[in-house]
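**Student:** Got a predicted structure plus its sequence, pasted below:
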Amino acid sequence: MRYPAHETAQRHQRIIEEASRLFRAKGVAGASIGDVMKACGLTHGGFYAHFDSKEALACASLEHAMEQTLEEVRRMASCGENRKAEFLSHYLSAAHRDHPEAGCALPAFVVDVAREPAMQHSFTSRLKALISALGDSFPWKRGRPKESQVICFTAAMVGAVILARAVDDPALSESILSSVQYELLAR
């Protein structure tokens, strides 16, 4: 049975959105095609009408999640004088740490990307776009290369979320988030 093009496009987008959510929560290896399709209310057999492979879905879901992160940066860029502090307060928060399925793609996908060469091109191009957006959105110190500052800022905040998610000591997890936020704002 053939479906109208708009319904097929809606299903395709729904698969990407659910995969993005599940892959951020469980990792690419931790969420099967069956899990993704079930979350969409579809059967496993319908997957290949939309994607050639799980790797193709992983790339599409990574791109979707990274676009959401870019939209958040652009939104926060209009938050006024304290926009950098507000962005960091949101990014380095317990809510972001505790809900990877709704958060930034970088800390959620980075390990998968390092192990999956097929995802690296998508990740690299989206990371460059994010670095550019951060550079354009927030104030940076004069007299130091802006790109260097933005790369350090990005690596520190992403690393902080990864570490805060990995430890089993709640006090240390909170300390990681607050310490990195303090240091990034002190720069």
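**Tutor:** Good, I have the coordinates. Residues are numbered from 1 along each chain as shown.

**Student:** Only C-alpha atoms from now on, for both contacts and neighbour counts.
**Tutor:** Will do.

**Student:** and the most centrally placed residue in the chain, what does it touch?
**Tutor:** Centroid-nearest residue in the chain: residue 105, 1.3 Å away (criterion: C-alpha atoms, centre = their mean). Counting by C-alpha atoms under 8 Å, 6 or more residues apart in numbering, residue 105 touches 24, 62, 65, 66, 69.

**Student:** So the last one sits against residue 104, correct?
**Tutor:** It stands for residue 69. Yes: here residue 69 reaches residue 104: they are 5.6 Å apart, a contact under C-alpha atoms under 8 Å.

**Student:** Who has more neighbours out of the two?
**Tutor:** Set residue 69 next to residue 104 and count neighbours by other C-alpha atoms under 10 Å: residue 104 wins out with 23 against 18.

**Student:** so that one touches residue 65, yeah?
**Tutor:** Yes: using C-alpha under 8 Å, residue 104 and residue 65 qualify as a contacting pair, with a distance of 6.9 Å.

**Student:** Near residue 118, how many other residues are there?
**Tutor:** 14.

**Student:** try it against this one:
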Amino acid sequence: MPRTTANARAAAKDATHERIVSVAARAIRRSGYGGTGVADIMKEAGLTHGAFYAHFASREAMLAEAAAKACAESAAGATQVAADAPPGMALHTLLATYLSKGHVEQLEAGCPLAALGSETSRQAPEVRRAVTRHIKATIDLLARQLPDWGQQGAHEKALVMLSTAVGALMLARAVDEPGLSDSLREAALRHLTSIGR
């Protein structure tokens, strides 16, 4: 009986930990690393501020897990989009989904690179490591969709594609003119589609 109770407690603690990380992953994309406070995260997770240290050694540890979670969610979404695309259309579908108006509006659930890019260089090494892994995986995913995958130029094309798409999404979110936002997205998509052939 004691082992069953201990297992139930461990499972409950793991579930609570995961809930906190999920809330933090949304919060960092919505408010940035600097705008994400422990008290607000714990309140949104339905927990007391004091319970935080039963789960994390520091705010930075929480941010590192939140960044990793946001990146994992983004990667899973992109992988699913590529898998669901019609044959030969994975790259275009990925780019069109990424540069969609819906993605511009989905700050909390969208790409962490576009939401947090300019802040990431000032974060702890653990946060930067999680983001670096995600960038490398995304470059690889894009390169694998290119017709010249495996050839020398494919990797460089994927680098340009990711840089352009993230930059266009950041700018499309930044401006206060919907028409300009649409133009930024659409121009980037046309350009990226042309170099992906």
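**Tutor:** Looks like it arrived, so ask away. Owing to the predicted nature of the structure, the values given are computational and were not obtained by experimental measurement.

**Student:** before we move on, back to that, quick one: the counterpart of the residue nearest to the centre of the first structure in the second structure from residue 68 of the second structure, how far?
**Tutor:** With TM-score structural alignment defining the correspondence, residue 105 of the first structure maps onto residue 112 in the second structure. Distance from residue 112 of the second structure to residue 68 of the second structure, counting by C-alpha to C-alpha, to the nearest Å: 10 Å.

**Student:** Repeat that for residue 162 of the second structure.
**Tutor:** For residue 162 of the second structure relative to residue 68 of the second structure (C-alpha to C-alpha), the value is 18 Å.

**Student:** Equivalent analysis for residue 156 of the second structure, please.
**Tutor:** Counting by C-alpha to C-alpha, the gap from residue 156 of the second structure to residue 68 of the second structure is 25 Å.

**Student:** who has more neighbours, these two?
**Tutor:** residue 68 (23 against 11).

**Student:** What does that one correspond to in the first structure?
**Tutor:** Residue 68 of the second structure maps onto residue 63 in the first structure, by TM-score structural alignment.

**Student:** follow-up on the earlier one: can you tell me which of the contacts of residue 105 of the first structure is nearest residue 125 of the first structure?
**Tutor:** residue 66 (10.0 Å; C-alpha to C-alpha).

**Student:** burial measure for that closest one, as a count.
**Tutor:** That count, for residue 66 of the first structure with other C-alpha under 10 Å as the rule, works out to 24.

**Student:** just residue 7 of the second structure next, same as before
**Tutor:** For residue 7 of the second structure, using other C-alpha under 10 Å, the count is 12.

**Student:** Return the list of helices and strands in contact with the helix or strand hosting it.
**Tutor:** Taking DSSP states H and E as the criterion, residue 7 of the second structure maps to helix 2-31. Helix 2-31 of the second structure is packed against helix 38-44, helix 59-84, helix 112-120, with contacts defined by 3 or more C-alpha pairs under 8 Å, 6 or more residues apart in numbering; DSSP states H and E.

**Student:** What residues sit buried inside the second one?
**Tutor:** Buried positions in helix 59-84 of the second structure, judged by neighbour count with 16 or more other C-alpha atoms under 10 Å: 60, 62-75, 78-79, 81-82.

**Student:** Same question for stretch 40-56 of the first structure.
**Tutor:** Here stretch 40-56 of the first structure shows 40, 47, 50, 51, 54 as buried, counting by 16+ other C-alpha under 10 Å.

**Student:** what distance separates the start and the end of that stretch?
**Tutor:** Stretch 40-56 of the first structure: ends 17 Å apart by C-alpha to C-alpha.

**Student:** Could you do stretch 132-141 of the first structure as well?
**Tutor:** Note: stretch 132-141 of the first structure ends 16 Å apart using C-alpha to C-alpha.

**Student:** Understood, closing this out.
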